[in-house]
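J.: Curious how this folds, go ahead:
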Amino acid sequence: MTPQRRLLILALAIVLLGGVGAWSVLRAADEADRQNRPRAGGPAVTEGKVTLGQAERLVFRNTATGPHRDELVTVPSADPTGATRTASGVSCLRFHTARGTGVCLQSSTGVAQQNYRARILDADLRTVKTYPLAGIPSRARVSPSGKLVAWTVFVNGESYGTAFFSTRTAILDTRGWKLVPSLEEFAITLDGKPYRAADVNFWGVTFTGDDDTFYATLSTGKHTYLVRGSLARRAVTTLTQNVECPSLSPDGTRIAYKKRVLGTAALWREHVLDLGTMKSTPLAERRSVDDQALWLDDRTLAYALPGEGGQKDAHDVWTVPADGTGAPRVLLKDGLSPSRLR
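T.: A predicted model of the protein is given here:
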């Protein structure tokens, strides 16, 4: 090959790479601009003061396109759809709050990779403590007293729908800032016998009111179990199978959860388990719900489903009666990770 031909090939390669780079930059800029443009007919959002002490309001992650996308916003619980959303300026991937304590799971771009962290917030959304996360945020819960905080992450960035994945679930006691980095450290009693296995995973913690007892999902041997655990004893015990992402009712008598159903169009279906009788009731929502449901009160559950229009990570919040009657209805368009402030 002659020197002239080599120079020509080099020049063409430089032009081609430059064109690809320019196209990538323009596409990224266009995507960023699109995300910052409010959707026609979408919810109205304004900046304002947001606190976790505001009574009878819903706080949630706003997934509507626009300048306040992914920020925590509040609306009156009596008029969640019609009211203007008040934006806090605090962005979260997953969020939950109780009694003035909030947990905000976030992402931040590092030098070479995406990093994740858990921020513990006070009632004014000020950061009290920050903890690094080992993977992509998935679930977050605060105990009814606001003293205990739990979060689950995907260590390998996979999903519950795949055959193999790894989660890590941590529990933090804010009274002395003692962190249990992984529930896999706890002793397991499965079907009445001590149990150990390399494939153990936990996710979806929900707390009782005694600041010690919790429920969660245990996965091992291609089965999922509902477990009841004790922080003081550092132990969990299995109660029943095929329970994922449990959520304890305010009166402490029932567990809402997603049940894997085979041979149907839906991968999971929402159920409610009576802890006294261990009887499970399927709910009126027949679509596949991949969420840890929230009890709005003792009769009503809220959960997220993917939104319409193909927007990335856009969701709507739906509600359904907890006794198996009624029908699903939309509570919030373009929202995720709701909590009710009382």
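
J.: okay, CA-based contacts and neighbour counts for the rest of this
T.: Will do.

J.: Which helix or strand contains the residue nearest in space to the middle of the chain?
T.: Of all residues in the chain, the one closest to the mean position by C-alpha atoms, centre = their mean is residue 139, 3.8 Å from it. For residue 139, the element it lies in under DSSP states H and E is strand 136-142.

J.: and residue 276, how many neighbours does it have?
T.: By other C-alpha atoms under 10 Å, the residues close to residue 276 number 8.

J.: can you pull the contacts of the nearest residue to it once chain neighbours are set aside?
T.: Nearest residue to residue 276, sequence neighbours excluded (C-alpha to C-alpha, 6 or more residues apart in numbering): residue 253, at 7.0 Å. Taking C-alpha atoms under 8 Å, 6 or more residues apart in numbering, we find residue 253 in contact with 274, 275, 276.

J.: thinking again about what came up before, right, and the residue nearest to the centre of the chain touches residue 290 too?
T.: No. Taking contacts as C-alpha atoms under 8 Å, residue 139 lies outside contact range of residue 290: 10.8 Å.

J.: please give me the structure for this one as well, since I'd like to look at both together:
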Amino acid sequence: MNTRTRTLLAVTGVLALAAAAVIYVGVARNPGTASAGTSGAVTLTGPRLLFRSTADADRGHVSSVATADPGGPRAVSTVTCSRVHAAGGTGICLRPETGLTTYQLAVLDGGLTVTQEIPLVGVPNRARVSPDGRRLGWTVFVSGDSYNGGRFSTRAGILDLTTGDVEATLEDFAVTVDGAPYRAVDVNFWGVTFTRRPDRFYATMSTGSHRYLVEGDVKARTVKTLRDNVECPSLSPDETRVAYKAAIDGDPVKGWRISVLDLATGAVTPLGETRSVDDQPAWLDDRTVAYALPRSPAHSDVWAVAADGTGDPRLLIPEAESPAALP
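T.: This next block holds a predicted model:
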């Protein structure tokens, strides 16, 4: 990250909130598809499934349900997010700034108290926390890139809570494509997913007509391509596989098929969900993948399917999106 970016973030970026978020348990709307809330606060302890509710009045309250009863009573907090994720006792919340038309990243502790805020230039799209809760990754939509004819592009960044370092965009990293150094004005990144190694991550990089799975090293500030036609990767808990959305026939206009890539063998397994899924999958455990499907422009449901390609998809959490398993 260059000096100018660091200075801008230092001046306008990380702000501590004086007041903790007040948690309550709400009653979800549309009782036919989403059950009423339970007593107690939403926290980042499990076994629970965390998600963004699309059932409540304002749509977007951070909520949770018991892992053993995902369709049952839900706890609903006052914290609202456009995207949410959590792991290792840390949460990430991408949300609009109050009273403004801009957005911010809010870091949440185990009780959903906001501990830091960072301004985002762009509309929130994806969010992830590393397994140890120390690194946060995000993706936003931006417009105005000259090479893109004014259409939306993406920016992906990483925050290290241990050091306080912020990589505002992965576009500053050195890129290797098929083993050779690569530079192009149309490089975009999105869908960060973290390994347990402190500096390593996976993401999608697009350039030209390609959408590559890349492996990145934050310390070295490098990324290298691993495979084409991989979008929104999600690393399995055992770190042997990546769940992702694959463009049908390599053409995103035709939609996406949720698939799983074996990192050791390169084998790809299309999953039992045959509907087009435009989401970053989330692993519930080493055997199950979850994802959101819209039922209308403002409402979504979280579905689950076996990661080995067998079985049919099942409705997991009605009126929900951005799922995260809290062990």
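
J.: How alike are these chains, TM-score-wise?
T.: After superposition, the two chains reach a TM-score of 0.86 (TM-score structural alignment, normalised by the length of the second structure), with 296 aligned residues with a C-alpha RMSD of 2.2 Å.

J.: about what we covered before: and the next helix or strand after the strand holding residue 139 of the first structure, which stretch of the second structure?
T.: Sequence order places strand 148-154 as the next helix or strand after strand 136-142 of the first structure, per DSSP H and E. Aligned by TM-score structural alignment, strand 148-154 of the first structure corresponds to residues 135-141 of the second structure.

J.: contact partners of the matching stretch?
T.: 92, 120-130, 152-162, 189-193.

J.: compared with the first structure, how much does that stretch deviate?
T.: For stretch 135-141 of the second structure, the mean deviation from the first structure after alignment is 0.3 Å (mean C-alpha distance after the TM-score superposition for the first structure).

J.: Narrow the contacts of residue 253 of the first structure to those in strands?
T.: Among the contacts of residue 253 of the first structure, the members found in strands (DSSP state E) are residue 274.

J.: Could I get the contacts of residue 253 of the first structure in TSV, plus columns for distance to residue 27 of the first structure?
T.: Output for the contacts of residue 253 of the first structure, formatted as TSV (distance: C-alpha to C-alpha, whole Å):
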residue	distance to residue 27 of the first structure
274	51
275	52
276	56
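
J.: list the ones among the contacts of residue 253 of the first structure that the second structure also has?
T.: For those, the contacts that persist in the second structure are 274, 275, 276, with contact defined as both residues aligned by TM-score structural alignment, their matches' C-alpha atoms under 8 Å.

J.: Closest one to residue 155 of the first structure out of those, please.
T.: Nearest to residue 155 of the first structure out of these is residue 275 (C-alpha to C-alpha; 31.1 Å).

J.: who touches the closest one in this structure?
T.: Residue 275 of the first structure neighbours (C-alpha under 8 Å, 6+ apart): 253, 254, 255.

J.: how much space between the first one and residue 139 of the first structure?
T.: When C-alpha to C-alpha, to the nearest Å is applied, the distance between residue 253 of the first structure and residue 139 of the first structure equals 22 Å.

J.: do residue 289 of the first structure as well
T.: In terms of C-alpha to C-alpha, residue 289 of the first structure sits 14 Å off from residue 139 of the first structure.

J.: Residue 297 of the first structure now?
T.: Distance from residue 297 of the first structure to residue 139 of the first structure, by C-alpha to C-alpha: 20 Å.

J.: With residue 66 of the first structure instead?
T.: If you go by C-alpha to C-alpha, the gap between residue 66 of the first structure and residue 139 of the first structure works out to 25 Å.

J.: And for residue 21 of the first structure?
T.: Going from residue 21 of the first structure to residue 139 of the first structure by C-alpha to C-alpha gives 37 Å.

J.: Which parts of the second structure are helices?
T.: 3-12 (DSSP state H).

J.: and whichever residue in the second structure pairs up with residue 177 of the first structure, how many neighbours does it have?
T.: With TM-score structural alignment as the criterion, residue 177 of the first structure lines up with residue 164 in the second structure. A total of 10 residues lie near residue 164 of the second structure under the criterion other C-alpha under 10 Å.

J.: same question, the one 10 residues further on
T.: Residue 174 of the second structure is surrounded by 15 other residues when neighbours are defined as other C-alpha under 10 Å.

J.: Could I get the contacting residues of the aligned partner of residue 125 of the first structure in the second structure?
T.: Under the alignment (TM-score structural alignment), residue 125 of the first structure pairs with residue 112 in the second structure. By C-alpha under 8 Å, 6+ apart, residue 112 of the second structure lies in contact with 21, 42, 43, 44, 79, 91.

J.: Kindly reformat the residues you listed as CSV containing neighbour count.
T.: Shown next, in CSV, are the contacts of residue 112 of the second structure (neighbours: other C-alpha atoms under 10 Å):
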residue, neighbour count
21, 15
42, 25
43, 24
44, 26
79, 21
91, 29
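
J.: Would you format those residues as CSV with distance to residue 200 of the second structure included?
T.: Shown next, in CSV, are the contacts of residue 112 of the second structure (distance: C-alpha to C-alpha, whole Å):
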residue, distance to residue 200 of the second structure
21, 32
42, 30
43, 27
44, 24
79, 30
91, 19
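
J.: Now do residue 82 of the second structure against residue 306 of the second structure, distance only.
T.: From residue 82 of the second structure to residue 306 of the second structure the distance is 27 Å (C-alpha to C-alpha).

J.: Between those two, which is the more surrounded one?
T.: residue 82 (22 against 18).

J.: which among the contacts of stretch 135-141 of the second structure end up buried?
T.: 92, 120, 122-130, 153-160, 189-193 (16 or more other C-alpha atoms under 10 Å).

J.: Now stretch 48-57 of the second structure: buried residues?
T.: 48, 49, 50, 51, 52, 53, 54, 55, 56.

J.: residues making contact with it?
T.: So stretch 48-57 of the second structure is contacted by 27-30, 34, 44, 59-67, 70, 76, 80-86, 298-300, 319-327 (C-alpha under 8 Å, 6+ apart).

J.: follow-up on the earlier one: of the contacts of residue 253 of the first structure, closest to residue 282 of the first structure?
T.: Using C-alpha to C-alpha, residue 274 comes nearest to residue 282 of the first structure of those, at 11.6 Å.

J.: Looks like that closest one contacts residue 255 (just checking).
T.: Yes. Using C-alpha under 8 Å, residue 274 of the first structure is in contact with residue 255, at 6.6 Å.

J.: who has more neighbours, these two?
T.: residue 255 (26 against 16).

J.: ok, and the closest non-adjacent residue to the alignment partner in the second structure of the more buried one?
T.: Using TM-score structural alignment, the equivalent of residue 255 of the first structure in the second structure is residue 242. Nearest residue to residue 242 of the second structure, sequence neighbours excluded (C-alpha to C-alpha, 6+ apart): residue 235, at 4.6 Å.
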